[in-house]
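Peer 1: Provided below are the primary sequence and the corresponding predicted coordinates.
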Amino acid sequence: MLETYGDHWVLAIGGALIGLLFGFSAQRSKFCARAAVIECCEGEWRQRFAGWMLAFASAVLVVQFAISLGFLKPETSRQLGSLGSISGSVLGGLMFGMGMIMTRGCASRLIILSANGNLRAWISGLVFAVTVQATISGALAPIRQNIASWWLIDGGADRNFLNYFGVSSWAGLLIGFVFLGVAVWRFRETSGSAKPMIWENIFVGLAIAAGWLFTQWVASASFEPVAVQGLSFSGPSAEWLTRVLYTETAPKFAFDAGLLPSVFVGSLIASVFFGEFKFEGFQTENKLGHYLSGAILMGFGGVLAGGCTVGAGMSGGVVFSNTAWLTLISIIAGAAMTYKFLKIIGAPT
């Protein structure tokens, strides 16, 4: 297959298929990190929290099992093999979490909602993509580079905190089962209407794992260097913005290029098939600034932190990257503090 179609097109097609699975499953399960954090802030710890934990546990178990078998080797991935930034992970994660509350969804959720006819998500997603591009190589890049340089750590085996503490991938499997146990425990507290969404959340997790396994398979079979990676939405959003604006100079199609539009299509198919597609706009004028400010915070914070809730939190978390876990914890902290603050001042959440 690689000889016939070439690495780039195989990666793009694989990314598209995985994106369809993620988009369809995330739409049906209403998978949302923001909603999970809000449940925790309200002391509920119910459907959304259980769904997020189940998706994460599913991804951890599959990825760590593949690592224990020697099939998956994520050491050269961006999350583990490259230079990391503690300051970027913490500050970027806090900013992303703040923005996630203000825009009513993280980067992947904005794509899901956009495909359901949510015009607020369309506008927020566009501002998010522009901010990401400005942070990667535009006017905001020097600020990002300066903050990231405050506390750097080398890439290598110790970026995986399982290796750092001298335990094997079997410990990762054990942690995955703990997360699974927590998810099952909380699902027992949910109403009957939420229980059919168990499989949809599992498929979200399997899509996360599939990104790692598929790119590893291509990297192992290819004679060209291929990045082993999981799902991510910050960088691909900027990449597609560049493709739309500068088609002739756009990079070759690869995994990320196939992933992002297919997540949109998968969510669109689900929303139309189940009768949930409808156009929605801004109900009040003062919410526009709320959403746009959040999108800017998410765009800058996502690049500074090295990813979003999916790219860093889940894709990086399942390979136990220390900076990815710092990012995830910081996103949760930033989101929780912002939600509580907005409630105190009576602002819309």
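Peer 2: Received it, and whenever you're ready, just let me know what you need.

Peer 1: from here on, contacts and neighbour counts on C-alpha atoms
Peer 2: Will do.

Peer 1: count the neighbours of residue 127 for me.
Peer 2: By the measure other CA atoms under 10 Å, the count of residues near residue 127 is 20.

Peer 1: ok, now which ones touch it?
Peer 2: Shown in contact with residue 127 (CA atoms under 8 Å, 6 or more residues apart in numbering): 292, 295-296, 299.

Peer 1: hold the first one in mind and look at this next one:
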Amino acid sequence: MLISGLLIGAALGFVLQRGRFCVTGAFRDVWIAKNTWWLSALFVAIAVQSVGVWVLDALGVITLSSTGFAWLATIVGGFVFGFGIVLAGGCATGTYYRAGEGLVGSWFALLFYALFAAISKYGPLAGTTQALRGITTEHGTIHETLHVSPWILVALLVAVAALWARHHLTKPRMKVATLPPERTGLNHLLFEKAWNPFATAVVIGLIALAAWPASWATGREFGLGITGPSANIANYLTTGDLEMVDWGVLLVVGILVGSFIAAKGSGEFKIRVPDAQTIVRSIAGGALMGIGAAWAGGCTIGNGLVETSMFSWQGWIGLGAMILGTGAAAKIFIAPRKKSAAPGRVPAGV
């Protein structure tokens, strides 16, 4: 049954790469471009998964439960993670699928993300992580706090996601260059045609949903997750402990495989070596991602996609903290470059 992790990971990596689904870009665009197009697509993915997850829970296929909310660790860790993804040039899944495309900077970011996630979960920083996550509140979910049925929140989420998507779909948007319309067929759809962000989001939501029963069947009682499996890879490589190789580890390996297949098929795979400054930033960003995700209990997938679908406080507060962290880093590292490159200005050094 572990092989299902590899297959679902490959499907996720393929869809992420072909759909260019980048959560870092979604967060960054909120601050730099004042655009919520990709953020609204993320909400569609969350809504699709949320409906399915609560149906699975109602049918007894899985059993959703909650613990206390580690509020301080979630806020601080989410902010640190959000800051780090700007330096790294991608969030957890974004770094994986860009590594599969041949981006050497993402290789460095991925290496240090896994390393520092392991350090924060199992190594010298484990005590700090445990101390932060030991500060909790009683209720871990929004519906517990409000004393309402989770289905009320499901209905509200679906309505918000649908209206938000409709708002963007009815607005004019810059057209993406595509191949001539006479090209048709499965190969054109899979490797040539530009994918609609909202269609991509629906597919990601369905893949996230499929991960629940597949993972549950192996004894891992959760859906998609990136940080824990990445830390387990680093742990396995340093200790040789085969118990670390679980469904989640095969999932993240599958993301690399799927994104590589997509990039090769679409002609987008190429080994690209960045300059020294980009490599240093990738390393720093990867380290911050690993620490932040370990403290927050999840990354843009574990918290931003999965926990949000369960209406946990960790998921939604963590999502907000990541957006704020991304905004802070964008204002420091991206906004000045945009200003220096604006018409009428001469960039420094030119």
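Peer 2: Yep, that arrived. Predicted, not measured: the structure shown is a model, and the values here were computed from it.

Peer 1: I'd like to know which of the contacts of residue 127 of the first structure are part of helices.
Peer 2: Under the assignment DSSP state H, those contribute 292, 295-296, 299 to helices.

Peer 1: may I ask which of the residues you listed has the most neighbours?
Peer 2: Counting by other CA under 10 Å, top hit in those: residue 295 with 35 neighbours.

Peer 1: ok, and the closest non-adjacent residue to that one?
Peer 2: Leaving aside its sequence neighbours, residue 295 of the first structure sits nearest to residue 128 (CA to CA, 6 or more residues apart in numbering; 4.8 Å).

Peer 1: what residue in the second structure is paired with the one you found?
Peer 2: Aligned by TM-score structural alignment, residue 128 of the first structure pairs with residue 113 of the second structure.

Peer 1: and residue 85 of the first structure, by the same measure?
Peer 2: Looks like residue 85 of the first structure aligns to residue 70 there (TM-score structural alignment).

Peer 1: now residue 140 of the first structure: how far from residue 148 of the first structure?
Peer 2: Separation of residue 140 of the first structure from residue 148 of the first structure (CA to CA, to the nearest Å): 12 Å.

Peer 1: which of these two has more residues huddled nearby?
Peer 2: More crowded of residue 140 of the first structure and residue 148, by other CA under 10 Å: residue 148, with 21 against 15.

Peer 1: and the more buried one, how far from residue 93 of the first structure?
Peer 2: From residue 148 of the first structure to residue 93 of the first structure the distance is 12 Å (CA to CA).

Peer 1: so in the second structure, which helix runs the longest?
Peer 2: From DSSP H, the single longest helix across the second structure is helix 37-59.

Peer 1: list the buried ones in that helix?
Peer 2: 37-54, 56 (16 or more other CA atoms under 10 Å).

Peer 1: next up, the contacts around the counterpart of residue 331 of the first structure in the second structure.
Peer 2: Under the alignment (TM-score structural alignment), residue 331 of the first structure pairs with residue 322 in the second structure. Contacts for residue 322 of the second structure (CA under 8 Å, 6+ apart) come out as 78-83, 300.

Peer 1: do the same with residue 66 of the first structure
Peer 2: Contacts for residue 66 of the first structure (CA under 8 Å, 6+ apart) come out as 72, 213.

Peer 1: counterpart of it in the second structure?
Peer 2: For residue 66 of the first structure, the residue aligned by TM-score structural alignment is residue 56.

Peer 1: can you give me the strands for the stretch 51-200 of the first structure?
Peer 2: Taking DSSP state E, counting those that start in this stretch as the criterion, the stretch 51-200 of the first structure carries its strands at 84-85, 152-153.

Peer 1: and the last one, what other elements does it pack with?
Peer 2: Looking back up the chat, that one is strand 152-153 of the first structure. strand 84-85, helix 86-102 (3 or more CA pairs under 8 Å, 6 or more residues apart in numbering; DSSP states H and E).

Peer 1: buried deepest among those, which one?
Peer 2: Ranked by mean neighbour count under mean count of other CA atoms under 10 Å, those are led by helix 86-102, which reaches a mean of 29.

Peer 1: centre of the chain to it, how far?
Peer 2: Distance of helix 86-102 of the first structure from the chain centroid (CA atoms, centre = their mean, to the nearest Å) equals 13 Å.

Peer 1: give me the mean deviation of it from the second structure.
Peer 2: By mean CA distance after the TM-score superposition for the first structure, the fitted helix 86-102 of the first structure averages 0.5 Å away from its aligned residues in the second structure.

Peer 1: which elements pack onto that helix?
Peer 2: Judged by 3+ CA pairs under 8 Å, 6+ apart, the packing partners of helix 86-102 of the first structure are helix 141-148, strand 152-153, helix 287-305, helix 322-345.

Peer 1: these: which one's closest to residue 33 of the first structure?
Peer 2: Residue 33 of the first structure sits nearest to helix 322-345 of all those, at 8.5 Å, using CA to CA.

Peer 1: and the angle for that closest one with helix 86-102?
Peer 2: Inter-element angle recorded for helix 322-345 of the first structure and helix 86-102: 40 degrees (by axes from the mean of the first three to the mean of the last three CA atoms, to 10 degrees).

Peer 1: quick one: map residue 255 of the first structure onto the second structure.
Peer 2: Here residue 255 of the first structure is matched to residue 247 in the second structure, going by TM-score structural alignment.
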